[in-house]
Structure formats: C-alpha cells, structure tokens
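S.K.: quick one, fold the following:
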Amino acid sequence: MTDPAIAANGLRKSYGDKVVLDGIDLVVPQGTIFSLLGPNGAGKTTVVNILSTLVSPDPASGAIRVGGHDLGADPQAVRAGIGVTGQFSAVDGLITGEENMLLMADLHHLPKTEGRRVAAELLERFDLTAAAGKPASTYSGGMKRRLDIAMTLVGNPRIIFLDEPTTGLDPRSRHTMWQIIRELVTSGVTVFLTTQYLEEADQLADRIAVLNNGRIAAQGSAEELKRLIPGGHVRLRFTDPDAYRSAAAALREAARDDEALALQLPSDGSQRALRTIVDRLDTAGIEADELTVHTPDLDDVFFALTGDTTVPSQADPTKETVR
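M.R.: The predicted model follows:
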C-alpha cells in the first residue's frame, strides 16, 4: 500500500488560552481531493498553514507527515513537494502574467531556458497565453485565480493546498476552476481544499471532513455524510388507484398521500435499501410509475454538525428520480 499524501495525528494549535485545533486526525490518500469544511473561524486556514509549514503545531501534537516527510524533522523536504494557493492572491498586479510566472521560476531556481518553457506551458494550459503580456492588474478575478494556481505549479508539486480558491468568483469562473482542479488530480496531484461553498465540496471531494470547535465533527464521502442526517426517504407514485392501494397494503409502514396516489418510506437512499423496497413490490406483483429518492444535502449536514441555526438548510433536498 502507498503511504498517504498527508497524515496528521492529534494535531493541536493554541494561541494563548484560545484553542484553535484540539487534537484532529487527518489522512489524505495520494491522488485524491480532500475537502475541509467548517464555519468561519473554525481553524481551516490554521490547518493549511501548519501542514504547509507556515505555522508550527503545538508540541503536544502527534506525528505529522506530508508527502512522506516528517513535518517537524524535515520541513524543507515538505516544502519542496507542495504548492500553496492561499485565500488572497499572490499575483503581483504591477507586472505581466508572464513576468509573474518567470518570477516564480526564478524562486524555484530554474535555469532561464527551463523557466521560460515551464511558464509558457502553464500559461497555455490555463488559457492565459493571450493575456500573458498584459499587467495582471487588468485580469478578471477568474484569470487572476488561474494565474495564481499556474504559479503554484511551477515547482511541479505533488500536493497542492487550495485555501478557498473560488471565493468571490462568478459561477462560470468557479466551474472553470473546478475543471482545473479535477485535471490536476487526474495527473496524479493530491489536492487539499478548504471552501465555504458546500456544493464545491460535494462536486469535487473524494473525502470531506467537517471542522467545528477545533475538532473533526465527522468525515467521510459526501454520500456517507449525508446519511448521517435523518430525513431521507423514498417516494413511490402510482397512476393506477388499484396499484396504489395494493402497494399501500404491501408497504404498511409507508406514509400515504391518497390525493397524489403516492407513498413515502424512510430510507437512507442506499442501494440495499432501494433493493429491499423494489423486491417487496415485485413480490406483491406491483410496479410503481415513479420512484424518487430524497436525501439530505451537505447544507443539512453542515448545519447539523456545526450547530449553526442562523442559516436555514435548503428547502429542496437533492433527489434522483427513476422512472
């Protein structure tokens, strides 16, 4: 088995009497997207700063390894294998996009010819070639974010920390950034992502952890987290009144909607649960005209785990309809 890209045990950080991280454990497999969610002030950026060697963890923390290197014993080796794109752009607006790239190549001690080659390839990859000679101050928000990530890739890192990379971007630019992140992972890069957009984590992350009050409240895939929250159900709709009545008799625990000829059963939406319902209908010789699976979304998960009642969850849960 390959070592994880990131492994942290009992990560702790305090500032005076304020405990920011209270012994959190994280494991991020190589070549995956890991997303850390949490309310403002939960400590997401502190985690990124520690794992990227910008801030030291408390001495009471357990072992922390990034890219196969011990964070405390060999921070320079950790830095050599990672890239960081913070909440605030590192782009210098007074120089051109190309000059920003070449500056980064110089910081990585690349030979001039190699630096120009890498800069040109990355500018083309991120669709910035046409704007390469223009001052970065003239770039749109989405272009600056793309340039920011392109600069991060100059050193060919295998682990990239993206701290709220799409904050402030319009929906089109955000979706473009999602595609870039997916392509990075396809090429073998590991992405550690913090975000305030729950849809972003749902769309991108292989695994999600929810940070609250300095601790990990829960972690797992998006689907696993959604199943932690009650409220999931399956709705069966019929067009034939006789079939509806027969189904109601076969599924006596179902809530009935006689006007809509629909039945509703509690369910976590798993394949096993759906198969059980369908098998019971098959045994009774009944076929539903529509089967709809309703599951809580990540908004519901976030608010339930963080105790945040100031923002209501989405009125319409995510759902998948099978006809």
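
S.K.: all contacts plus neighbour counts: C-alpha atoms, from now on.
M.R.: Will do.

S.K.: most residues in a single helix of this structure, which one?
M.R.: Looking across the chain with DSSP state H, the single longest helix is helix 171-186.

S.K.: just how off-centre is it within its chain?
M.R.: In terms of CA atoms, centre = their mean, to the nearest Å, the centre of helix 171-186 is set 12 Å apart from its chain centre.

S.K.: go on, stretch 71-89?
M.R.: Averaging C-alpha coordinates over stretch 71-89 and over its chain gives two centres that are 20 Å apart (CA atoms, centre = their mean).

S.K.: stretch 82-98 too?
M.R.: On CA atoms, centre = their mean, the centre of stretch 82-98 falls 22 Å from the chain's centre.

S.K.: again, but for stretch 99-109
M.R.: With CA atoms, centre = their mean, you get 29 Å for stretch 99-109.

S.K.: sorry, back to before: tell me which residues of the longest helix of the chain come out buried.
M.R.: Residues 173-174, 177-178, 180-182, 184-185 are the ones in helix 171-186 that count as buried (16 or more other CA atoms under 10 Å).

S.K.: for the residues you listed, which two are the farthest from each other?
M.R.: 173 and 185 (18.8 Å; CA to CA).

S.K.: and the strand or helix carrying residue 301, what's buried?
M.R.: Assigned by DSSP states H and E, residue 301 belongs to helix 298-306. For helix 298-306, burial by neighbour count (16+ other CA under 10 Å) applies to 298-303, 305-306.

S.K.: over to stretch 211-220?
M.R.: In terms of neighbour count (16+ other CA under 10 Å), stretch 211-220 has its buried residues at 211-219.

S.K.: which residues touch residue 14?
M.R.: With contacts defined as CA atoms under 8 Å, 6 or more residues apart in numbering, residue 14 is in contact with 20-21, 58.

S.K.: picking that back up, and the helix or strand that the helix holding residue 301 is followed by, how far out from the chain's middle?
M.R.: Once the chain leaves helix 298-306, the next helix or strand it forms, by DSSP H and E, is strand 318-322. Here the centre of strand 318-322 is set off from its chain's centre by 22 Å, with CA atoms, centre = their mean.

S.K.: I'd like the structure of this one too, to check against the first:
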Amino acid sequence: MIEVRNLAKRFRLPTRGGRTPLARDPRDHDGWFHAVRDVHFHCGPGEVLGLLGPNGAGKTTTLRLLSTALKPDAGSIHANGADLLADPLYARRHIGFLSGSTGLYGRLTARENIEYFGRLHGMTPARLQRRCDELFDLLQMHQFAHKRADQLSTGMKQRCSIARTVVHEPQIVILDEPTTGLDVMSAKVLLDFIASYKAMGVPLIFSTHHLHEVEKLCDRVCIINHGRTVFHGGMDQLRLQGGSADLYDAFVGIVNREP
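M.R.: As a prediction, this is how the structure comes out:
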C-alpha cells in the first residue's frame, strides 16, 4: 500500500538581469515554479493506478518524489506503514522506479546490466541467477540476453530497463510512461508484465498518455492538472464525473472543467 497526501514541490525560476521573467504558467509566481501543488492518491495491494494528465501537468515530478529522487516541500508519502520521507533508504530498497531517463551501460550485455544492478541491491549470486531467469522469461528477453545494450532496439532496451527496475523484487513498482515509443509487440510484452504484477498483489503505478492501456489494466486513476489532483477514483467514477462513457471524452471533460 502506498498513500500520498498533499504533495508539493517548487523550483526556483531563472532570472534575467536580476529580474524574474513574466509568468507564462499559472504555477509561476513569487519567483518560483510550483510543479506540484497538491497531489494525493493511494494504491493498494494488487491494484494498478494510472497517473494521467496533460503534458507538463506534474506527473513525472510526482513520480520522482515517490522514488525519493526529489525531496518534496510539503506533504507525506507512506508505504506499507513506513514514512518514505523520513526513511528514503527504505524507499530505495522496496520501490522499483523506472524513469524516462533510466539508462543502461552500453558496453554490458542485457544480462550483465541486470546482474550489475542486482549486485548493487546486495542480492546473493543464487538469488540473482534465479531472478534473472524469471525476468528473462517474463519479458521475453532470452533472444538478446547476451547482446550489448548499445546494440539493442528501443523495445529491447525498455524491457532491459524494466528488468533492472524490478530485479530486487520490490514491494511497489512505479513506471513513468513505460510504453512510449514502442512498437505494438514490445508494448504488449510490457502491458502483460504489468498485469502479472497485479496478479502477484504488488501495487503498481504507471503514467501514460495511452488511455486504452488505462482501460485495459487500471483499477484506479489519478488525474493531475496544473500540479493538482483533479480526480482520483475508479473507472466508472471517471466516466460519471467526466460526463461520457468514452474514456477519452471523460478525461478531457475533467481536465477542461478545471479553472
């Protein structure tokens, strides 16, 4: 279980000649850009939460706060009873986080990359070998296991990045737009992977712009707009509040309703 309450994060705006440029975004004021202003949601065991919102809404910043890559200015994050802001090492041990910039070492093979990150997590050789075999089956990676990362296709690299994200068997998984730029077959492998974690009872949060993925996998949705949670609930509630049975129209209805 992960629960987020009243999360906020701001960044100092750059100055020109000692003066702050005129505000171009409703979140620009007092010399700060308030990327996240009031985000709240929760995701329970075996649930998949879809994090949605327009470009620049604050989704990626929110996920980086959950991973402890950034420290919030306000709010709380609790996972399985632990305060992640007070104990960020707990978060890094128990959360698997895939960001849009998660990288691989190009000169290492796919398997060597995953083994390297497993060793960083302190995994024993026997456990690491078993885990790699599981992930290579689950993500269909055996055919390129011994291929260098800098020779992999985009889809292969993404599968490898996800495998390194979950090699330590985290209790919570967070994925930032995992299927962006992938072909249909690679995207299906990753969506099946998400479904498998749901079946294992692991809370999983992923951001996406593809609402068909949300409809297929998600139990709950959180929509962020201008740094604030403007909707948090189930799919039926989303359609009801959005005023349409069509998920795309319902999403647009909720976002456009915000001032």
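
S.K.: ok, back up a step: now for the contacts of residue 14 of the first structure, which sits with the most neighbours around it?
M.R.: Among the contacts of residue 14 of the first structure, residue 21 has the most neighbours (other CA atoms under 10 Å), with 26 neighbours.

S.K.: and the next helix or strand past the longest helix of the first structure?
M.R.: Downstream of helix 171-186 of the first structure, the first helix or strand assigned by DSSP H and E is strand 190-194.

S.K.: tell me the angle that next one makes with helix 171-186.
M.R.: Strand 190-194 of the first structure and helix 171-186 are oriented at 150 degrees to each other (axes from the mean of the first three to the mean of the last three CA atoms, to 10 degrees).

S.K.: in the second structure, what stretch matches strand 190-194 of the first structure?
M.R.: Strand 190-194 of the first structure corresponds to residues 203-207 in the second structure, going by TM-score structural alignment.

S.K.: what ranges do the strands span in the stretch 151-300 of the first structure?
M.R.: With DSSP state E, counting those that start in this stretch, the ranges of strands along the stretch 151-300 of the first structure come out as 159-163, 190-194, 207-212, 215-220, 233-237, 255-257, 262-266, 290-295.

S.K.: now the stretch 51-200 of the second structure
M.R.: Along the stretch 51-200 of the second structure, the segments classed as strands by DSSP E, counting those that start in this stretch run 74-79, 82-83, 95-98, 172-176.

S.K.: redo these as TSV? Include mean neighbour count.
M.R.: Converted to TSV, the strands of the stretch 51-200 of the second structure look like this (neighbours: other CA atoms under 10 Å):
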stretch	mean neighbour count
strand 74-79	18
strand 82-83	14
strand 95-98	25
strand 172-176	24
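
S.K.: for residue 157 of the second structure, which of those strands is the nearest?
M.R.: Closest approach to residue 157 of the second structure among those (CA to CA): strand 95-98, 12.2 Å.

S.K.: mean per-residue distance, the closest one versus the first structure.
M.R.: Here the mean offset of strand 95-98 of the second structure against the first structure after fitting is 0.7 Å, by mean CA distance after the TM-score superposition for the first structure.

S.K.: got the contact list for that strand?
M.R.: For strand 95-98 of the second structure, contacts defined as CA under 8 Å, 6+ apart pick out 67, 161-162, 165-166, 168-176, 178.

S.K.: same thing with stretch 93-105 of the first structure?
M.R.: Under CA under 8 Å, 6+ apart, the answer for stretch 93-105 of the first structure is 91-92, 115-116, 118-120, 123, 128, 131-138, 147, 150-151, 154-155.

S.K.: narrow the residues you listed to those in helices?
M.R.: In this view, these that belong to helices under DSSP H are 115-116, 118-120, 123, 147, 150-151.

S.K.: okay, and the helix holding residue 301 of the first structure goes to which residues in the second structure?
M.R.: Helix 298-306 of the first structure covers residues 247-255 of the second structure once aligned (TM-score structural alignment).

S.K.: return the mean post-superposition distance for that stretch against the first structure.
M.R.: When the first structure is overlaid, stretch 247-255 of the second structure sits 1.8 Å from its aligned residues on average, using mean CA distance after the TM-score superposition for the first structure.

S.K.: how many neighbours does the nearest residue to residue 321 of the first structure once chain neighbours are set aside have?
M.R.: In space, and not counting its chain neighbours, residue 321 of the first structure is closest to residue 292: 4.4 Å by CA to CA, 6 or more residues apart in numbering. Using other CA under 10 Å, residue 292 of the first structure has 17 other residues around it.

S.K.: repeat that for residue 41 of the first structure.
M.R.: For residue 41 of the first structure, using other CA under 10 Å, the count is 13.

S.K.: do the same with residue 161 of the second structure
M.R.: Residue 161 of the second structure has 23 neighbours, counted by other CA under 10 Å.

S.K.: what do we get in the first structure for it?
M.R.: In the first structure, residue 161 of the second structure lands on residue 148 (TM-score structural alignment).

S.K.: how near is its match to residue 100 of the first structure?
M.R.: 9 Å (CA to CA, to the nearest Å).

S.K.: intersection of neighbour lists for those two?
M.R.: residue 91.

S.K.: tell me who's in contact with the closest residue to residue 163 of the second structure other than its chain neighbours.
M.R.: Sequence neighbours aside, residue 135 is the residue nearest to residue 163 of the second structure in space, at 6.2 Å (criterion: CA to CA, 6+ apart). By CA under 8 Å, 6+ apart, residue 135 of the second structure lies in contact with 141, 163, 167.

S.K.: from residue 85 of the first structure, how far off is the residue mapped onto residue 64 of the second structure from the first structure?
M.R.: Superposed on the first structure with TM-score structural alignment, residue 64 of the second structure falls opposite residue 49. Using CA to CA, we find residue 49 of the first structure at a distance of 11 Å from residue 85 of the first structure.

S.K.: please apply the same query to residue 11 of the first structure.
M.R.: According to CA to CA, residue 11 of the first structure stands 22 Å off from residue 85 of the first structure.

S.K.: over to residue 92 of the first structure?
M.R.: With distances taken as CA to CA, residue 92 of the first structure is found 14 Å from residue 85 of the first structure.

S.K.: and if you look at residue 209 of the first structure?
M.R.: Residue 209 of the first structure is 20 Å from residue 85 of the first structure, where distance means CA to CA.

S.K.: give me the neighbour count for the aligned residue in the first structure for residue 110 of the second structure.
M.R.: By TM-score structural alignment, residue 110 of the second structure lines up with residue 97 in the first structure. Residues lying near residue 97 of the first structure (other CA under 10 Å) number 30.
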